[in-house]
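Novice: Below is the structure, and that's it, no one-letter string:
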């Protein structure tokens, strides 16, 4: 893994824009940039400028002026990567971007690999591994909740909690290892009562972090919600009302929606991915049958099912609808089910009261007029446990972290059992070392080239 050369990449999104930022990092970043940067002050050279300064000038290739730019200098170790860093703000023409990048590639720079700037920040001790991964999560965040979690992790909230537990466990591990050196003298350096208290505290924290993953995964990836029901009950109209745009085709012809339509919105800072499905009914239409099959597949994948009926049906077919509701509940017993009577604008007040008395858990709504849509959004957000988010607690969103925490919990539980059974220190030391190993995997004290390659391969090139 070569990390001592000078790399270059476009740091802003590819394509044309008002401006673009090109980033260089490495021991020769300032010297190489100085060859092609001509300041508006003829006597100025980049080699003797202070760190964290910005300079106006031109990028030149021989006698040809490529662009007027602002060039920022960040000297090691006070930079993002911990190396000398140059950032060039140029005009956003793709031609200009490529001309500048190609100029540097021809003169001592190498094109950066995906995530290589952040990888260098990790290798140079500017970020631990969990903070580096949070950079990618921050870039990918598309709602308030995922942004908040990524910012918390990037600031070190998660890693500092893990590092503190690891340090305390390591101190006790050192004392137990010391006991092994004096095993013939039968002495105890590690206070077993304090050690048990530490183990109980570590188990408590690990279980809390592991339990938070279900919430974190929902926040990071969004909640899939399947909107299902018979044809022409207003599923597409509801989707359009939730999205506040004409996303799905609406008509009075039953079976108009023959495939699933998906779109995502943020409710209360949480991403919800709504899936408008084909109407469920008996049909001989081959295409519609395929759509209905997909409906049940989407219901399997969804975390919440919204079951829609036309409110007018409740007047004459309430018994049949109760049977249909029970069928869905029996087929998906673990999924939250929201039962909606749509088109309530077509019912009288007396009919609405009768409906509410017969179906206590039903949600009344008119997708066409918007009545009940906001209340539905509140009901959906109620399915997400956002208490940890509101209390600013650490929430795990990364599958790799979840796996390491789970393995650490297994080893710590073995240590606790060993303490309770009075096992010798040499046997407990094995499990403690394994727990420390899994803690180190999270923050990056223990890594392999393969692990780093897998993590940073998912980054964009300029980060």
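Specialist: Great, that's in hand. What you are looking at is a predicted structure, and each value in this text was computed from that prediction instead of being measured. Residues are numbered from 1 along each chain as shown.

Novice: switch to C-alpha atoms for all contacts and neighbour counts from now on
Specialist: Noted.

Novice: Once you drop chain neighbours, what's closest to residue 61?
Specialist: With sequence-adjacent residues excluded and distances taken as C-alpha to C-alpha, 6 or more residues apart in numbering, residue 61 is closest to residue 36, at 6.4 Å.

Novice: Break down the stretch 351-463 of the chain into its helices, ranges please.
Specialist: 373-381, 387-390, 399-421, 425-443, 449-456 (DSSP state H, counting those that start in this stretch).

Novice: Pasting the second one now:
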């Protein structure tokens, strides 16, 4: 296997840069650069020189043994000065060693998975952790990276293997002293796992939204204050505001962090009947985005009726408090009631977050749905008698293989290139 290297920190000027070298020749390469290496897991200050004797930099050097590094391989890390020139000179020197090459995107993490240091869910969690923008995303990614989902999958797998083994004992040793009536225990195991999978599926949408962000659509009639509210919440002029009705033609999006919850606010075209073709397209798009959003904030003036598509959990606010003086109204222009708007949106989303599971990606959902399908079939077959236990056992084994695909044990080779390609070179 090749020895690989890459800059593990961000590109560009910085106080410190970390260059990672991993693979069978990493210690030899590190010794050639630093003259000598410190003991594993002990930092040592070393003078780095090229093979021709050129002084490259002074760096803090760390080494890790097999099975003790991130990749599970022998590894050397060089903490150098963060100069672009320094980093480039060291990377160029590393590229000159035989059997030593620049890592591909995500190759360090891929090697960590192949060596058993991480499962596939943890790999995905690491990607999410790197991309995390809010506190809630950070916490969710760390839970996954810590192996919480993998532990659940292992627990489900063990219960299903027990159920299948009971059925297979009856099939294989029918003429010996093996209790034939195992249906009660098998049914109980299947029921328990089915319940756990369904619970995970129930929390999927919220968990996925924590990872990708909730969408909150601001809707209402023209000139009711939607764009002004968006700008006030964003703290900048993200949308154009004017007295001319129909100014907003397309959906305008603004990313926000509300108490750690990632939110995309959507400013939509004003809802009204119009003969303007372009405005009509904007209104149609506004309705589509609003119906697909996780939450809708409807702004109205006076006794205006609430649209039929507004749901019970959506929020309704009367606007222009600066003009009407109504105590329960809000005004994005003056700031009156904005705290109430933010608190209401945050509370509504917190209720959704409360039921979040650990499954966060579509492939997780599909595997769980298929698992439930096969286990419900197995449960039905078990109830029909021991004559078809072999078919029930095969349904259970199929469900087990699906769960194993979640953590990357089987059937995910076609996913790996896509997953690891999203990582930077140093990961």
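Specialist: Looks like it came in fine. Values in this document were obtained by computation on a predicted structure and should not be read as measured data.

Novice: which residues of the second structure does stretch 137-152 of the first structure align to?
Specialist: Aligned by TM-score structural alignment, stretch 137-152 of the first structure corresponds to residues 128-143 of the second structure.

Novice: Next, the buried residues of stretch 324-331 of the second structure.
Specialist: Using 16 or more other C-alpha atoms under 10 Å as the test for burial, stretch 324-331 of the second structure gives 329, 330, 331.

Novice: what would those look like in TSV with distance to residue 136 of the second structure?
Specialist: Shown next, in TSV, are these (distance: C-alpha to C-alpha, whole Å):
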residue	distance to residue 136 of the second structure
329	31
330	29
331	30
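
Novice: In the longest strand seen in the first structure, which residues are buried?
Specialist: For the first structure, the longest strand by residue count, based on DSSP state E, is strand 64-74. Neighbour-count burial for strand 64-74 of the first structure flags 66, 67, 68, 69, 70, 71, 72, 73, 74 (criterion: 16+ other C-alpha under 10 Å).

Novice: Give the aligned range of it in the second structure.
Specialist: Under the criterion TM-score structural alignment, strand 64-74 of the first structure matches residues 54-64.

Novice: Burial check on residue 340 of the first structure, number of neighbours?
Specialist: Applying other C-alpha atoms under 10 Å, we find 22 residues neighbouring residue 340 of the first structure.

Novice: typed the wrong thing, it's residue 101 of the first structure
Specialist: Neighbour number of residue 101 of the first structure under other C-alpha under 10 Å is 19.

Novice: what do we get in the second structure for it?
Specialist: Using TM-score structural alignment, residue 101 of the first structure lines up with residue 91 in the second structure.

Novice: and that match, helix, strand or coil?
Specialist: For residue 91 of the second structure, the assignment made with DSSP: H, G, I helix; E, B strand; the rest coil gives helix.

Novice: Tell me who's in contact with it.
Specialist: By C-alpha atoms under 8 Å, 6 or more residues apart in numbering, residue 91 of the second structure lies in contact with 5, 6, 7.

Novice: I'd like the next helix or strand past the longest strand of the first structure.
Specialist: strand 85-92 (DSSP states H and E).

Novice: And the contacts of that next one?
Specialist: Here strand 85-92 of the first structure makes contact (C-alpha under 8 Å, 6+ apart) with 15-26, 29-30, 33, 67-76, 79, 96-97.

Novice: Quick one: map residue 30 of the second structure onto the first structure.
Specialist: In the first structure, residue 30 of the second structure lands on residue 33 (TM-score structural alignment).

Novice: Distance of its match relative to residue 308 of the first structure?
Specialist: Here the criterion is C-alpha to C-alpha, to the nearest Å. By it, residue 33 of the first structure lies 63 Å from residue 308 of the first structure.

Novice: Those two: which is more packed in?
Specialist: Legend: neighbour count by other C-alpha under 10 Å for residue 33 of the first structure and residue 308, higher for residue 308 (25 against 20).

Novice: Work out for me the element the counterpart of that one in the second structure sits within.
Specialist: Superposed on the second structure with TM-score structural alignment, residue 308 of the first structure falls opposite residue 299. Assigned by DSSP H and E, residue 299 of the second structure belongs to strand 295-300.

Novice: Can you spell out which helices and strands pack onto that strand?
Specialist: Counting contacts by 3 or more C-alpha pairs under 8 Å, 6 or more residues apart in numbering; DSSP states H and E, strand 295-300 of the second structure is packed against strand 214-220, strand 315-318.
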